[in-house]
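S.K.: I'd like to go over a predicted model; first the sequence, then the structure.
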Amino acid sequence: MDLDGKWFVNRGTGQTVLFRGVNVGGGTKLPIGMPSHERNGFWVDYDRKVTFVGRPFPLNEADEHLDRLSQWGFNLLRFVVTWEAIEHQGPGIYDQDYLEYVVEVLKKCKNYKLKVFIDPHQDTWSRQCGGSGHPGWTHPLVGLDPSNFGPTAAAIVQNTYPTPESFPKMIWNTNYQRLAAATLFTLFFAGKHYAPLCIVNGVNIQTYLQSHYFNAIKQVAYRIHDNDLEDSVVIGYDSMNEPNQGYIDIPDITKLSEDDIAFKMGPMPTAYEGMRLASGIPTAVQNWVFAWNGPRKDGTIMLDPEGREAWLSEEALHEACVIFDWKRDPAWTSGCIWDIHGIWDRKSETVIQPEYFAKGQYHKYWIEFLQNYTEAIRSIHTDAIIFVQPPVIEAPPLIPRSLERLAYAPHWYDGLTLVKKKWCSYNVDVVNLNRGKYGTGPLRFLRALRVGEKAIRQCFVDQLQTIQSEGQANVGDYPCVIGEIGIPFDMEQTSKSSGLLGGIWGWLSSFFFEVHSDSSISTPNSDQNKAMDANMNAIESNLLNCAIWHYMPDNDSFWGDCWNGEDLSILQLEREDSSDTVVNENVWQSEYSCEDESNSRLMSRSRNTRSIISLHRPYPQRISGVPVSLKVVSPTFNERGSCTFRYKARPGEQKSHETELYLPSSYYPPLSEDKSGTDVWMSHGYFTKTVVKERHWILTWTVDTSNDSEAIYEIRIEGLKIQKKQKMY
């Protein structure tokens, strides 16, 4: 894959490639048999005896899933792996079965012409911190005891939560600010500066952690290289999913962030209060709730660890060091690392250096990590594209121009819908609010407020435009891939009036009561369909590449993604009991269909209850020049689905080119002899069709640019409306 400014270019044909991708998948955060709501088996034997073989799906089912994804128009996979999956047994011990499994799945990707970039995934450091990603042994390495994270508020973990089914939605994200994850991220990125006494096996903890992380991901890269999967399948590597600064740059450990849009939910200890609690000291902390304009303080709560500590006892620490062959420097004793470094005094319970972490220049440490990581990957895969992912929400720092062949890979979610699990009649321009576009003071929230469907959709477009522009300015003239974007499918359904007044009423009424709609997820008016359509419209309006979060075959109708109460998978299979029942997966529920079902085919006896209309949209996969604009209108009961695409020739190229557009057969049936069902209009050239499989086809549009290399070439494709079927009894 070549890069031409902000475009990916196919090395063989010179065509611009637009990537419509998906994350495969969230299930890879978890070992087999250990969902985040299961207590049994959690933190047993340092969580060494787990397996991730079969994540994201069993090898014998891979063809079914990859074929489905290809049929749905995806041409890129963000392939999730974790450091834990590779090196869970102990430092330097790699799970060869898992590595072989990954290679075998990637080989199958080649058969479906799917490109892949590898995502070393983590959330709030590890499963033991209430997230995912990094090995359990990293906790005893630094002296932490995950069995006491809950009582000490060092992390809020669903596995040990008293009632896992009532685990507060999105509270897992606050673990980034709690002691366990914050300590580990600080040591990982800047241990040399902040924890010079933490020496293990002759090196600083920062060097120890980073070298093992690099070597673990290199194990994947070695096998990709040895199996001739470089470039033909795997085009690059993400740096690290959603990295975090830990305590670095905190101006005062006795205070919470004064940023009034910083995420806060539930009991929120300051850094110092977290250190007290982790050392077994009862402490009063602030409690926060989430309101329409962000987090709001809601009093204080007394937390009492009842004598437990998040730090290993000297005896338990010694046992771990023997098991994992660690030799600590004598100055690194058991107990709180930050007490040992004189930031506070455990005995007198006093703060000594409240500004210890201030002005740490986290971006400097993160860039150093990025440079070292790039060097490690390219020592094996010399042509790898590095997908640069800075911390979430933040603008990226200025990346050294010595780093080349990059792609900017930030994440973006509609945070209001994600947290509230509700598609509201209002929203907030969070990215530009965060960047200071609306000034200062409380009134800036009103200036950033958007009311009504049209304003919300434009708000999403504006936010992604800002993100893309920041990447061009700071990362460089490289492509942008929104590495995660998606919606919660377990939304509370609400009915809303139309128009501005209706939108304002819907916004006001949503604070007081819910009026439930009878719309099913498969209708154009469902909240899930509206939310996904607004997300994808923002991608298309900015001509961005993306990878939707996510595809999970074992998504559960009760537990969702089986991870912290999230439920974002675009797949949830509903098995049909009757062997006589024929299910067309293009039509999501038997009550609704497109106008023409003549092209319906049976794929399997399992129905995807998540296949909302707006997920299945036409787009140009390969373009014979430079894209100019893309507009997709999802079909409704009153309006045909349509796709309007414009491009221009690449400078210096004057010849006939082919542009390939993906069309889902469900709403754009392949043209019959009389060309009924789908209408095609072109400003130039001619087109042919190639029916690839039952559920999609490729329209190939050929234009001779030699006559007018400055022209804008346009194609418009119109499909079908949605039609309500007669109910069958």
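M.R.: Everything's here; your move. Numbering: from 1, shown residues only.

S.K.: can we go C-alpha only for contacts and neighbour counts from here?
M.R.: Noted.

S.K.: for K29, what are its contacts?
M.R.: V80, V81, T82, H121, Q122, S132, G133 (Cα atoms under 8 Å, 6 or more residues apart in numbering).

S.K.: Distance check, it against R650.
M.R.: 41 Å (Cα to Cα, to the nearest Å).

S.K.: From P164, how far out is the residue nearest to the spatial centre of the chain?
M.R.: Residue closest to the average C-alpha location in the chain (Cα atoms, centre = their mean): E484, at 3.4 Å. In this view, E484 and P164 are 26 Å apart by Cα to Cα.

S.K.: I'd like the distance between D123 and G130.
M.R.: Taking Cα to Cα, one finds D123 at 8 Å from G130.

S.K.: who has more neighbours, these two?
M.R.: G130 (29 against 23; other Cα atoms under 10 Å).

S.K.: for the nearest residue to the more buried one once chain neighbours are set aside, what are its contacts?
M.R.: Closest residue to G130 apart from its sequence neighbours, by Cα to Cα, 6 or more residues apart in numbering: V157 at 4.2 Å. By Cα under 8 Å, 6+ apart, V157 lies in contact with R127, Q128, C129, G130, G131, F149, G150, W172.

S.K.: try P396
M.R.: The neighbourhood of P396, defined by Cα under 8 Å, 6+ apart, consists of P390, E470, G471, N474, V475.

S.K.: Considering those residues, which is situated nearest to Q96?
M.R.: The closest of the contacts of P396 to Q96 turns out to be P390 (Cα to Cα; 30.3 Å).

S.K.: what's the helix or strand where L661 lies packed up against?
M.R.: Take DSSP states H and E as the rule and L661 turns out to sit in strand 656-664. With contacts taken as 3 or more Cα pairs under 8 Å, 6 or more residues apart in numbering; DSSP states H and E, strand 656-664 sits against strand 619-623, strand 696-704.

S.K.: also this one, for the comparison:
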Amino acid sequence: MNLSRLHIEGRWFVDERGRRVILRGVNLGGDCKVPYPDGGTNFPSDFSSHREVSFIGRPFPMAEADEHFSRLRAWGFNCLRLLTTWEAVEHRGPNDYDTEYLDYYAGLCRLAGDYGFYVFVDFHQDVWSRMSGGDGAPGWLFEKVGIDYRRIADSGSAHVMQNLYDYSRGGRQEDRYPTMSWSANSRRPANGIMWTLFFAGRDFAPALTIDGENVQDYMLEHYLGAMREIARRVRDLPNVMGFDSLNEPAPGWIGQSLSYRHLGPSETNPNRAMPGLAWSPIDGLLVSHGVARSIPVLDFDPETKKAVHQRDRAINPERISIWADDRQDPFEQAGAWKLNKDGTFDVLRDNFFQRVGDRKVNFIEDYMGPFFARVAETMRAINPDWILFAELDPMSGFFGPGFPADTPPNTVNAGHWYDVVTLATKTFNPNFSLGTMTGEIAEAADELQARYQRQLGKFARMSETVNGGAPTLIGECGIPFDLNGAEAYRAFKAGDRSDTPWTPHIVALDLMYNALDTLLINSTQWNYTASNRNDLAIGDGWNQEDLSIFSRDQQTNPSDLNSGGRALAGFVRPYAQATHGTPRKMKFDRVTGLFDFTFEAAPGAEGATEIFVPHLQYPGGCEIEVIGGAAEPDLDHQRVMIRAAQAGEVRVVICRKP
């Protein structure tokens, strides 16, 4: 399939025929975070083989590509956020690139274009690396910085499933490795150290050099080097739109007071506190040096509807230092603090991470802006037309601020959005839902959808600050499928093949896509994992997450592309893929099947507007009414072409046949 290249005009993606394109895609895939075939967190590991791993086969072996690409195309997706990791490219050591993997990844991009998918390359990470409880960076970087990765988990410097999970017991283990607990690693010292060095090593660790370069320059050059290797291999593919800057970057300790613990809104930090350990940077530094600390724990209080401090937790009671014996803490070396021989410590500059000379630091402007510029410069040296899919810290969309003033041109706001309560608790009830960011309660589905629309609308408004207006593409959004104690899995295993057990999932996805439709913004849902299992210890193969829209365990009929799909009625739905004019309103009622789309046809409108019309929502066919134009149905290929009679408003109404 010959795909038209896309470019940006204001808030829209536009193809070579001048049509405004709405991208509805999926992340491919969740298990790309871990090596193939047995690198998932459902396998025990001490990470000692981190230099010898391979990621060929993630997201799937090439022999399976036709099956998976055909399925995703049949479900109406036209875009892939195709995952890779820095580790996948450069796991063996500095500048030792895995050329076989690079060829495999480029082959996937090329084949995706043949199936009609636009692709943007996502260099993925979560809480820095696999050794610190997530994925992303190669393990040898810890060695370069002076950290012994083998001590990270035992010291409490990171919360790592492979260190905590009882593999002989199996199943969900809330007592040992609670749901979504990996995310709290962003507050722990392994992340605090590595992210601060990655973004601001020149300012906060000026004496730490690696192979003659400051640690920040060294790390950034190697990250961009991995990106460059992929870019060279996909530069001429018209379906490759560009690169994600970096998945969910974290500020580390940049901008924080050395001794401040965030226990609730304060003059220092007016935002709501989140449940979990309330680390200060000095807590993290002490723990990293083998000093035992008692850290406040914030628990959610149902009465006040906020996180409150009611207990403490002892961290690193075994007094394990993560620093190699011959290496020095770069922040202590720079004069932030001092660890005395008797185990006491002195905070020498409480504002160490807040000021550089007489300048108060601003993470977005001082560090993310230059980072975006370097990523854009690197990829555009290879293809000057590529789009930058820029991401800020994942909480920025909820709390702000906006994008840096010097964000490069040709940039998309590619932030992430989830219903945080649904994601964190793996429960969903549209008739009672707490908004953790505000404390508000939704007591009906329409109230919950309104909340989704307000939150996503805030993301869209952030795009207005990007070069005078840019597209919004929600890079991740989705739901866990092991909702409400995984009751749908039990029903499926018992033989129920109806939609009934999946009703909560369908409703949750429907409300999410209704909000996206109303706002006319782009998205790539998280995620499609080809290796997914209906097993609470496995899921997507990473930290017991289970957000895949497909599972092999539910594939009862391999000849049916829909077999194995989860809650399809929630996301396989009609939408305007390409509009010859400007979309004005789009709405779909899942219950009645009514699709209502209005657009402003362009002057001299000779091209066709293309609407995806899935068999799944219209099993008996559909009736189409066009006011201001004519319809050309091609229902065998799940589409309807609309041709406007003249410039001006065109309305398309599609409904189910009885």
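M.R.: Nice, thanks for sending it over. Owing to the predicted nature of the structure, the values given are computational and were not obtained by experimental measurement.

S.K.: picking that back up, looking at neighbours, which among the contacts of P396 of structure 1 is most surrounded?
M.R.: G471 leads those on contacts (other Cα under 10 Å) with 26 neighbours.

S.K.: host element of that residue?
M.R.: helix 453-474.

S.K.: How about I8 of structure 2?
M.R.: Judged by DSSP H and E, I8 of structure 2 forms part of strand 7-9.

S.K.: tell me, that strand lands on which residues of structure 1?
M.R.: Alignment of strand 7-9 of structure 2 against structure 1: residues 2-4, by TM-score structural alignment.

S.K.: Give the buried residues for that stretch.
M.R.: D2, L3 (16 or more other Cα atoms under 10 Å).

S.K.: Give me the mean distance between that stretch and structure 2.
M.R.: Stretch 2-4 of structure 1, aligned to structure 2 and superposed, deviates on average by 1.8 Å (mean Cα distance after the TM-score superposition for structure 1).

S.K.: Residues contacting that stretch, please?
M.R.: Against stretch 2-4 of structure 1 from outside (Cα under 8 Å, 6+ apart): F8, V9, N10, R11, R405, Y478, P479.

S.K.: Those into a markdown table, with extra columns for neighbour count?
M.R.: As requested, these are exported to a markdown table (neighbours: other Cα atoms under 10 Å):
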| residue | neighbour count |
| --- | --- |
| F8 | 22 |
| V9 | 22 |
| N10 | 15 |
| R11 | 12 |
| R405 | 17 |
| Y478 | 21 |
| P479 | 23 |
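
S.K.: May I see the residues you listed organised as CSV, with distance to I340 of structure 1 and secondary structure added?
M.R.: Listed next are these as CSV, based on distance: Cα to Cα, whole Å; DSSP: H, G, I helix; E, B strand; the rest coil:
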residue, distance to I340 of structure 1, secondary structure
F8, 50, strand
V9, 53, strand
N10, 55, coil
R11, 55, coil
R405, 43, coil
Y478, 44, coil
P479, 45, coil
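
S.K.: Aligned against structure 2, show me the partner of T678 of structure 1.
M.R.: Match for T678 of structure 1 (TM-score structural alignment): C622.

S.K.: Please tell me I have it right and that match contacts V640.
M.R.: No. Applying Cα atoms under 8 Å as the test, C622 of structure 2 and V640 come out as separate, 10.5 Å apart.

S.K.: So which of these two has more stuff around it?
M.R.: Set C622 of structure 2 next to V640 and count neighbours by other Cα under 10 Å: V640 wins out with 21 against 18.

S.K.: which residue packs closest to that one, ignoring adjacent ones?
M.R.: Nearest non-adjacent residue to V640 of structure 2 (Cα to Cα, 6+ apart): P633, at 4.3 Å.

S.K.: before we move on, what about D97 of structure 1?
M.R.: Using Cα to Cα, 6+ apart, the closest residue to D97 of structure 1 is V53 (6.9 Å).

S.K.: Which residue in structure 2 aligns with that neighbour?
M.R.: Per TM-score structural alignment, V53 of structure 1 is aligned with I56.

S.K.: now do L184 of structure 1
M.R.: By TM-score structural alignment, L184 of structure 1 lines up with M194.

S.K.: ditto for F79 of structure 1
M.R.: By TM-score structural alignment, F79 of structure 1 lines up with L82.

S.K.: Secondary structure element holding its match?
M.R.: Taking DSSP H and E as the criterion, L82 of structure 2 maps to strand 79-84.

S.K.: All the helices of the stretch 1-150 of structure 1, residue numbers only.
M.R.: 62-71, 83-87, 96-111, 138-142, 149-152 (DSSP state H, counting those that start in this stretch).

S.K.: ok, average deviation of the first one from structure 2?
M.R.: Yep, that's helix 62-71 of structure 1 we're talking about. Helix 62-71 of structure 1 sits 0.7 Å off on average (mean Cα distance after the TM-score superposition for structure 1).

S.K.: Residues in contact with that helix: which ones?
M.R.: V105, K108, C109, Y112, L114, P664, K693, R695, H696.
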